Every structure is written in C-alpha cells, then in structure tokens.
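Visitor: Build me a model:
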Amino acid sequence: MYIFFIPFALFILFYINTLTNTLCLQKEIPEEKQPKVFRTINILITILLISSYVEVLFT
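Guide: Below you'll find the model as predicted:
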C-alpha cells in the first residue's frame, strides 16, 4: 500500500502547490499573504490525504 500511496500523495501535494501558485498570480495576492495561503492549503490537503490513507488502510 505504501508503494502506491506515498508517490501519489507527493504528486498531489506538488500539483496543488502549482495550482495555488497559479491562483496567487491570477488573483494578484500580495507577497506578504502568499505564505499563509500556501500553508493553509498544504495543511488542509495533508489532512485530506492522511484521512483517505487511514480510510483505505482500515476498510
């Protein structure tokens, strides 16, 4: 299970960060607020990935 899920999770995090960067550029979010946006989105995606891993592991 680890063999498939960990690379998939890393790909998802990388792709979400790319989309977040595009969002920041498109919406012209100031440089001072961008780290907070990235941190919030990364934390939420990490929680989502961990919960989906636990769900798949125990079902």
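Visitor: Only C-alpha atoms from now on, for both contacts and neighbour counts.
Guide: Will do.
Visitor: could you point out which element follows the helix or strand harbouring Ile3?
Guide: The secondary structure element spanning Ile3 is helix 2-26 (assigned by DSSP states H and E). Downstream of helix 2-26, the next assigned helix or strand under DSSP H and E is helix 34-57.
Visitor: for that following helix, the distance to its chain's centre please.
Guide: 5 Å (Cα atoms, centre = their mean, to the nearest Å).
Visitor: for stretch 31-51, same thing?
Guide: Using Cα atoms, centre = their mean, the offset of stretch 31-51 from its chain centre is 6 Å.
Visitor: That stretch: which residues count as buried?
Guide: Under the neighbour-count criterion of 16 or more other Cα atoms under 10 Å, stretch 31-51 has 34, 41-42, 45-46, 49 buried.
Visitor: And this one, please, so the two structures can be compared:
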Amino acid sequence: MTGNIFVFVAPVLLFIFNSLTDRLCAQREIPAEKQFQVFRTVNILLTILLISVYIENVFA
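Guide: As a prediction, the model looks like this:
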C-alpha cells in the first residue's frame, strides 16, 4: 500500500524541488551554463533519495 502512494507522491516532490531549484538559480543569479549542472545534480540526488526510501518501505 505504501508503495502505491509513493509512486504518486514522488513526481510531486520532484516538481516541488525543481521549482525551488529554479527560484534558487534566479535569486543567486546563477548563469544559464551552470543551471543545467545544478538541476542535474539536484535531480540525481533526489532520485537516489526517493529510490532508497521506496526500497526501504517496500522491503521493510
């Protein structure tokens, strides 16, 4: 049951964090060339976090 809910919540979390990252880039005036790296790093780390939490919930 927890896994099913998690599948719907994970994209919402990714959207929220991408919105926050966009605000951070705008506030800090990060150049467009660096923004791609910032977004990629945030998305990769958040995806790793979400996958590890999902696996922990499914197998615990």
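Visitor: Which neighbouring elements make contact with the helix holding Ile3 of the first structure?
Guide: helix 34-57 (3 or more Cα pairs under 8 Å, 6 or more residues apart in numbering; DSSP states H and E).
Visitor: The helix it packs on vs the second structure, mean deviation?
Guide: Comparison of helix 34-57 of the first structure with the second structure after fitting gives an average deviation of 0.2 Å (mean Cα distance after the TM-score superposition for the first structure).
Visitor: Tell me which other helices or strands that helix touches.
Guide: Applying 3+ Cα pairs under 8 Å, 6+ apart, one finds that helix 34-57 of the first structure makes contact with helix 2-26.
Visitor: Apply 6 Å and report the result again.
Guide: If contacts are counted by 3 or more Cα pairs under 6 Å, 6 or more residues apart in numbering; DSSP states H and E, helix 34-57 of the first structure sits against no helix or strand.
Visitor: Could you tell me the angle between that helix and helix 2-26?
Guide: 150 degrees (axes from the mean of the first three to the mean of the last three Cα atoms, to 10 degrees).
Visitor: hmm, back to that, for the helix holding Ile3 of the first structure, the distance to its chain's centre please.
Guide: The mean C-alpha position of helix 2-26 of the first structure is separated from the chain mean by 5 Å, Cα atoms, centre = their mean.
Visitor: Kind regards, and thank you for your time.
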